[in-house]
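1. Have a look at this fold, sequence not included:
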């Protein structure tokens, strides 16, 4: 009966202490009995303690899950107590619970498999926290460890991101941490994750602007040279392209977070750390390069097959390559006033340079008429339409290729 009652109380999220007693014999002294191992104890009852979670704990857990981060609770409580508390705070009902005894009986590779999808580690000893961090890293997880005690220092140091708490933490935990929270409210971690992801997305977008745009310019230069026998753009014109596309617009993208915060969130905790660099960035660079090349090549071919000089077709190509890149940047970050200002400003500066006779000739250009500008606009529109079709085209090619 006592065991069943203890299990029930633990299942309700209470910490259970069993109380027993033994009366002293007439010839026994209390100090002597305390020196010997206890024996002949009589069960007296159960003492259930409730450790009330902080008001911000539920918001913290739900916020981490929304950001695609899977929290893992380390506790010394009974597994049933730990599961009940975790469920109350927002962990799934079917969350995996691993005990410290199970970790102690497993080798390192088995611990990695055991903890890969675990949400709670119960009955964990202080020295096992380091094993948990190492096992999660062995399982391919990016691990952040939050702790405030001296026995957390080793685990904090071993994690990818160690977080100490200054308000109530030990000096050892603070010294081992990469980040120290000055307040006691851990929900600031949610905002830190959002800010960090927004920063990485801005950096990735700026890289795509620079590398993708330059790759498209190189591709256009190679194709144009193969078709006409000479480079379609002069050295000064290429420098103008970099000036109008790589300077202010790319810098604006790098310092401006995306307005759509949901785009920075991962679909699941498993791909939370991945979704910025690697494959997505390569795809973004590839699409931008192909779009830039298509816009420039189309504008240049329209210039070649309509009445006019070679300088006119080169000027149209210049406007096509710059306009296509600025249009892509503007569409990607249309919600940013800074990106709008730099993109529109760069486009206006390009038009002013091209249409001013003396300055235009200095850069190897010539003022364009309405028909030429209409051809440039049509080339840019065609390139942007092609960019929308690229994902479907790539999927089709993948299905056709073995």
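-> Yes, it's here. Computed from a predicted structure; not experimentally measured.

2. use CA for all of it now, contacts and neighbours both
-> Noted.

3. gap between the two ends of stretch 164-174?
-> Across stretch 164-174, the terminal residues are separated by 5 Å (C-alpha to C-alpha, to the nearest Å).

4. cool, stretch 131-144 as well?
-> End-to-end span of stretch 131-144 (C-alpha to C-alpha): 14 Å.

5. do the same with stretch 205-220
-> Using C-alpha to C-alpha, the end-to-end distance of stretch 205-220 comes to 22 Å.

6. With stretch 86-101 instead?
-> First-to-last residue span, stretch 86-101, C-alpha to C-alpha: 19 Å.

7. before we move on, what about stretch 146-164?
-> The first and final residues of stretch 146-164 sit 6 Å from each other (C-alpha to C-alpha).

8. likewise stretch 330-339?
-> End to end - C-alpha to C-alpha - stretch 330-339 spans 7 Å.

9. next one: stretch 298-314
-> One end of stretch 298-314 sits 12 Å from the other (C-alpha to C-alpha).

10. The structure to be compared is supplied as follows:
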């Protein structure tokens, strides 16, 4: 009896200790539950908007929520074109209403309701979007599409919300590769004769008033290389804005397959110091020069003299500080250039041309030289200054290059 009572007393003592330990936790948990939310529930959208009206192209708009409870945004009905992000939150926060482009010919409307702490609020948020109208648009419709004399592929970019077909006018030298939802891909045969052109007509049987035309022009057969770098879409057109430009050794495989190369600069970790911009390239960086080297002149069927023309602009900072502006010229393989270097001195005027687009159109942007004795192995190298400029003053020789053309002259 004594032993059993002793064990029982020990158990009672242990339970008492455990009870004393857990009792404050129980009360604390109860208190936490009771104080999770403070005050009466409220939900307010700043500035009290009741809806959003948007045009055909769509829109994204942000709203600030003030609340002291969990909340949800629920669409009334199915909607692939109007969404909110996030769809739920807690306390204060921000949500966006995201409206996609309306490709249909009907206006559309949807309402969103707000559920706060499990209760639907009387507030409705209405989104209205305008109906679209039938359209066909073509990129480069005004200026047309230029293709080199060599066999090449070209794309006609079509944006439309109606069914369409295309026809060619005197375009036997063009063959279809594919017709896609957003355009046409064609192949141009090599041109051995004079410059030639054709019209491509995009038409809709249901909407004949929308018909569009674009002219495709192929260079004459004596133009054996032509490059405008319109396939490069990096960075800014503004020369001194270097954000987003892309060095050649980081180009995509498709971009590298165009055949343009650059010497790996051993003074700068073997980098290829040519930088892609929006439709043109930049040679070099601080302390180091870069070169741009062309593909071989593979369309030359016999040794010839050729004229090389191109556009160039020297680098100048926003504040007006100018780089050295020497462009060295070399023919790799066969041929001898008429000059070893050119001075690029058509300095940009950022006040008159802040986007740096008009400078390319000026006659002063055009440069040329002759290569005698060129053949199918010839490559053209343009180097900004020297590969190592670290000891030079100034130690920069950056030059922008575009619109390179090589023409047989005899």
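-> Thanks, I have the structure now. Keep in mind that what you see is a predicted model, and the values were worked out from it rather than measured.

11. How close are the two chains, by TM-score?
-> Remark: TM-score between the superposed chains equals 0.21 [TM-score structural alignment, normalised by the length of structure 1]; 137 aligned residues with a C-alpha RMSD of 6.9 Å.

12. secondary structure class for residue 213 of structure 1?
-> Of the three states, residue 213 of structure 1 takes helix according to DSSP: H, G, I helix; E, B strand; the rest coil.

13. so it makes contact with residue 289?
-> Yes. With contact defined as C-alpha atoms under 8 Å, residue 213 of structure 1 reaches residue 289; the gap is 5.5 Å.

14. So which of these two has more stuff around it?
-> Just comparing residue 213 of structure 1 and residue 289: by other C-alpha atoms under 10 Å the higher neighbour count belongs to residue 213, 31 against 26.

15. Spit out the contact partners of the more buried one.
-> By C-alpha atoms under 8 Å, 6 or more residues apart in numbering, the contact set of residue 213 of structure 1 is 285, 288-289, 292, 325.

16. distance of it from residue 10 of structure 1?
-> Residue 213 of structure 1 is 61 Å from residue 10 of structure 1, where distance means C-alpha to C-alpha.

17. Would you mark the buried spots in the lengthiest helix in structure 1?
-> Longest helix in structure 1, counting residues (DSSP state H): helix 370-400. Of all the residues in helix 370-400 of structure 1, those buried under the rule 16 or more other C-alpha atoms under 10 Å are 372-373, 375-384, 386-387, 390.

18. which secondary structure elements does it contact?
-> helix 279-304, helix 310-332 (3 or more C-alpha pairs under 8 Å, 6 or more residues apart in numbering; DSSP states H and E).

19. angle of that helix against helix 310-332?
-> Inter-element angle recorded for helix 370-400 of structure 1 and helix 310-332: 60 degrees (by axes from the mean of the first three to the mean of the last three C-alpha atoms, to 10 degrees).

20. what's the angle from helix 370-400 of structure 1 to helix 279-304?
-> If you take the same axes, to 10 degrees, helix 370-400 of structure 1 sits at 140 degrees to helix 279-304.

21. sorry, back to before: need the winner for burial among the helices and strands packed on helix 370-400 of structure 1.
-> Each of those was scored by mean neighbour count; the highest is helix 310-332, a mean of 25, by mean count of other C-alpha atoms under 10 Å.

22. Against which helices or strands is that one packed?
-> helix 235-242, helix 248-255, helix 279-304, helix 337-355, helix 370-400.

23. Excluding chain neighbours, what is closest to residue 90 of structure 2?
-> residue 70 (4.1 Å; C-alpha to C-alpha, 6 or more residues apart in numbering).

24. the strands in the stretch 1-150 of structure 2, which residues?
-> Assigned by DSSP state E, counting those that start in this stretch, the strands in the stretch 1-150 of structure 2 fall at 43-45, 51-54, 59-67, 70-75, 82-85, 88-90, 93-99, 108-116, 119-129, 136-138, 145-147.

25. Reformat these as CSV; add mean neighbour count and distance to residue 29 of structure 2.
-> Formatted as CSV, the strands of the stretch 1-150 of structure 2 follow (neighbours: other C-alpha atoms under 10 Å; distance: least, C-alpha to C-alpha, whole Å):
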stretch, mean neighbour count, distance to residue 29 of structure 2
strand 43-45, 17, 27
strand 51-54, 14, 42
strand 59-67, 15, 24
strand 70-75, 19, 20
strand 82-85, 18, 34
strand 88-90, 17, 21
strand 93-99, 17, 27
strand 108-116, 18, 24
strand 119-129, 15, 25
strand 136-138, 18, 65
strand 145-147, 17, 73
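
26. Go through these and name the closest to residue 366 of structure 2.
-> For residue 366 of structure 2, the closest of the strands of the stretch 1-150 of structure 2 is strand 145-147, at 18.8 Å, according to C-alpha to C-alpha.

27. quick one: residue 175 of structure 2 from residue 152 of structure 2, how far?
-> Remark: distance between residue 175 of structure 2 and residue 152 of structure 2 (C-alpha to C-alpha) = 11 Å.

28. Then residue 223 of structure 2?
-> Distance, residue 223 of structure 2 to residue 152 of structure 2, by C-alpha to C-alpha: 13 Å.

29. of the two, who's got more company?
-> Between residue 223 of structure 2 and residue 152, counted using other C-alpha under 10 Å, residue 223 has the larger neighbour count: 26 against 13.

30. Please name the nearest non-neighbouring residue to that one.
-> Sequence neighbours aside, residue 407 is the residue nearest to residue 223 of structure 2 in space, at 4.4 Å (criterion: C-alpha to C-alpha, 6+ apart).

31. Which helix or which strand is home to that neighbour?
-> Residue 407 of structure 2 is part of strand 399-408 when elements are defined by DSSP states H and E.

32. And residue 186 of structure 2, by the same measure?
-> strand 183-188.

33. helices or strands up against that strand?
-> The helices and strands touching strand 183-188 of structure 2, judged by 3+ C-alpha pairs under 8 Å, 6+ apart, are strand 152-160, strand 174-180.

34. which outside residues touch whatever helix or strand comes next after the longest one?
-> Same thing as strand 152-160 of structure 2. Downstream of strand 152-160 of structure 2, the first helix or strand assigned by DSSP H and E is strand 165-169. Strand 165-169 of structure 2 is touched from outside by 198-204, with contacts defined as C-alpha under 8 Å, 6+ apart.

35. Nearest to residue 265 of structure 2 among those?
-> Checking the contacts of strand 165-169 of structure 2 one by one against residue 265 of structure 2 (C-alpha to C-alpha), the nearest turns out to be residue 198, at 44.2 Å.

36. Could you check how far the nearest residue to residue 214 of structure 1 once chain neighbours are set aside is from residue 295 of structure 1?
-> Residue nearest to residue 214 of structure 1 in three dimensions, not counting chain neighbours: residue 289, with 7.3 Å by C-alpha to C-alpha, 6+ apart. Counting by C-alpha to C-alpha, the separation of residue 289 of structure 1 from residue 295 of structure 1 is 10 Å.
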